[in-house]
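Chemist: Sequence below, structure please.
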Amino acid sequence: MTSLRARLAYVALFAATVFNLLISGGRAGLVGFLALLTMLAFQRLVRRPMLAAGVAAALVGGIVFGGYYGNDYFRLRVDRAFDEVVRYEELPKASVSQRIVYAANAWRVFAEHPLIGVGLGDTREAYREMNARYTPNWKPAWNPHNHYLYVLTAAGTLGAIALAAVLLLPWFLGAPADGRERVRKALPLLLIVICLFESYLMRSNTTLMFVLFTAASWCGARERPA
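Modeler: Take a look at the predicted model:
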């Protein structure tokens, strides 16, 4: 059973993490954290899904509303994001506006090469041609800031199947009951969520982190010698 000291340490770590995410202004990290928090609520209350949903909604809502009304920088980032979504065609240099156009053009590239994509080496040129055709007033890019669209563009449907296997396999493989069951599902969920906002697995450091932490979480707990 977890001691009171350990529980207080967890609460302090949780509060510090929330505070750091709210003042940093990173939107993808906060969304990923809220997804993990929701999963934890359902893991801890697995036999009471309605209560789990209520707890998750209260925690997520409390963090979001608390951050919005308690932190000017966080509120500015949220308001700016909504404004850029609504008026993205008028704001070609805005971050969210650019991501919308990047995603649209990347999807167009995939629609023309749905099976195997255009290849990693031709992604930049394929996007440049699509950008000139549909959004010539926008600066061309080669990263759609969405890993799923990046894989669909570069490797097509076959690449997307391979990516799905990498991210979803830990959810369905059997594992020993060694206390790491929840952690094994947490890391894939985090990547699944944040890859909606950036091509994270295209980066060697993020990919290495995912591989190492996944391997570590799947190593069976070793018994200490008597």
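
Chemist: C-alpha from now on. contacts and neighbour counts both.
Modeler: Will do.

Chemist: How about the contacts made by the most centrally placed residue in the chain?
Modeler: In the chain, the C-alpha nearest the mean C-alpha coordinate belongs to I194, at 1.2 Å (CA atoms, centre = their mean). Neighbour list for I194: A28, G29, V31, G32, Y200 [criterion: CA atoms under 8 Å, 6 or more residues apart in numbering].

Chemist: Let me see the ranges of the helices in this protein.
Modeler: Counting by DSSP state H, one finds helices in the chain at the ranges 4-24, 27-44, 49-70, 72-86, 95-112, 123-134, 147-172, 181-194, 204-218.

Chemist: Pull out the buried positions in the longest one.
Modeler: Within helix 147-172, the residues scored as buried using 16 or more other CA atoms under 10 Å are 147-157, 159-160, 163, 167, 170.

Chemist: That helix packs against which elements?
Modeler: Packing partners of helix 147-172 (3 or more CA pairs under 8 Å, 6 or more residues apart in numbering; DSSP states H and E): helix 95-112, helix 181-194.

Chemist: before we go on, could you also do this sequence so I can check it against the first one:
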Amino acid sequence: MTSIPYASVRRAAPTDGTGRGVAALLAAFTVAVFWSTALTNILAAAISILAIIRWVQYRPAFLLRHPLNLACLGFLGWVVLRDVAAGAALQEIASSINHLRVIGFVVLWSPLFLLERNAGVVAGALVCSLAAYACAALALLAWYGQLPYPSSPFDASLPRGLHEAVHALRTRAPDITGPIMLAAIFGALQWALDHPARRRQLVAFAALATAALFLASLRRSSHLGFILCALVFLLINRHRLSAGRARMALVAAAVAFPVLMWGPAGDGLQRAAHGGLEFLHATPEVRMQRSTSESERLQFWSVASGIVREHPVFGSSMARYFDEHIAMAKSLPDEFPRHGNPHNEYLYVLGAVGPLGLLLFLAIPLAAWRATARHPERRKLLALYLAAALPNMLVNSFTIDMIPGHFHALALLAIVFPGAATEKVRPA
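Modeler: Next comes the predicted model:
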């Protein structure tokens, strides 16, 4: 293995005013993802241009040998190859790449995350934005008795300025309270354990975000994901738990869990279990008449499974997938939603680019895991993030939805790349 010369490190990660400008731009982008799709796209374009300049000016070729970048490029390369083999036009291939652009952002933006500072400002902007959202959600619940969620009742008589703000919270609430909130909660707790200097602030944030997640959110997958992340958190920190602390943690959990389940979380999980069982035991005709979240997902998955059966080896190709999904759905009764998104990232990738494509897709988190082998603190954060993100991909779209997708790219970049320029790399 060879190490990167110091001069290359300094060029790839400048520490002058330009570096501070990059940090500010990344922080603005992180905040924008919460509130504005248009601003998110504008800032993503600006960051991409800046990253291209950094690639051309400083030529950090060692990043192309980084395991995470190799995995991302391998997956995108297979997507292109499969589209070409399917006879897709150049415009269709470009559309497929644009559809998965957040994976490309990991490679393109990696020179901007070699400094710990840039990762730190992204994490700080994320925590501040989530704290602001949690305060707003809990305040809306306490004052108006409403949840900022698309399926919750919405009082149109709210004051004009508040009406628009609540509408913005409602439309983005499912994404905001998804895996990124889980990862932020447990990442903050983990950082508080490893870095006691900001322990009080981080624990306060985690408590605030947890309250908003369970009391002011209907995101059932996150309520279940919280339990999994808590188990991973305890596993990571098992060496720090004495018998007395373990008993205290169990008592606290026994008291807190019924309280949290008393609110929307408990009701939502009961409805999810009941709706899923009802759907599984219903006749096909009755199934198509149901419009619950559970029944819709089961319907989506049945169609996606059909595409996998029709294209078991190489998939339908990314360029053809959505047309095939909708065409297959049309064979079902009219009540079936005409939707090309299967709400299961693994079924989607398997149906679009086959088993090899799915393996290449799964190689991305595995490569991130390998890249953090020498950084125990960052590996803990990555473990918590993957515990929140990977199970969620079973029931939701992720990289193909832009809000969670952008956060997915930011999480991988901020956890994996800081300090990568000073490590030894294996020649390609």
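
Chemist: before we move on, the earlier item: so which of the helices and strands packed on helix 147-172 of the first structure is the most surrounded?
Modeler: For those, the largest average neighbour count (mean count of other CA atoms under 10 Å) is found in helix 95-112, namely a mean of 20.

Chemist: between the buried residues of helix 147-172 of the first structure, which is closest to T206 of the first structure?
Modeler: H147 (12.2 Å; CA to CA).

Chemist: quick one: that closest one and N20 of the first structure, what's the gap?
Modeler: With distances taken as CA to CA, to the nearest Å, H147 of the first structure is found 25 Å from N20 of the first structure.

Chemist: same question, A160 of the first structure
Modeler: 33 Å.

Chemist: same thing with P49 of the first structure?
Modeler: In terms of CA to CA, P49 of the first structure sits 29 Å off from N20 of the first structure.

Chemist: do S199 of the first structure as well
Modeler: Taken as CA to CA, the span from S199 of the first structure to N20 of the first structure is 23 Å.

Chemist: Next: F82 of the first structure.
Modeler: 22 Å.

Chemist: and what of L190 of the first structure?
Modeler: On the measure of CA to CA, L190 of the first structure and N20 of the first structure end up 17 Å apart.

Chemist: what does V193 of the first structure give?
Modeler: Counting by CA to CA - V193 of the first structure and N20 of the first structure are separated by 19 Å.

Chemist: Kindly report the same for V166 of the first structure.
Modeler: 30 Å.

Chemist: swap in M202 of the first structure?
Modeler: 26 Å.

Chemist: In the contacts of I194 of the first structure, find the pair that's most separated.
Modeler: Longest span within the contacts of I194 of the first structure, CA to CA: V31 and Y200, 14.7 Å.

Chemist: Aligned to V313 of the second structure, what sits in the first structure?
Modeler: Using TM-score structural alignment as the criterion, V313 of the second structure maps onto L115 of the first structure.

Chemist: returning to what we had before: any chance of the helices and strands packed on helix 147-172 of the first structure in JSON lines with distance to L40 of the first structure as columns?
Modeler: Shown next, in JSON lines, are those (distance: least, CA to CA, whole Å):
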{"stretch": "helix 95-112", "distance to L40 of the first structure": "29"}
{"stretch": "helix 181-194", "distance to L40 of the first structure": "8"}
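
Chemist: Out of those helices, the one nearest W142 of the first structure is which?
Modeler: Per CA to CA, nearest to W142 of the first structure of those: helix 95-112, 8.3 Å.

Chemist: In the longest helix seen in the second structure, which residues are buried?
Modeler: Longest helix in the second structure by number of residues (criterion: DSSP H): helix 116-144. Neighbour counts using 16+ other CA under 10 Å place 117-123, 125-127, 129-131, 133-141 of helix 116-144 of the second structure among the buried residues.
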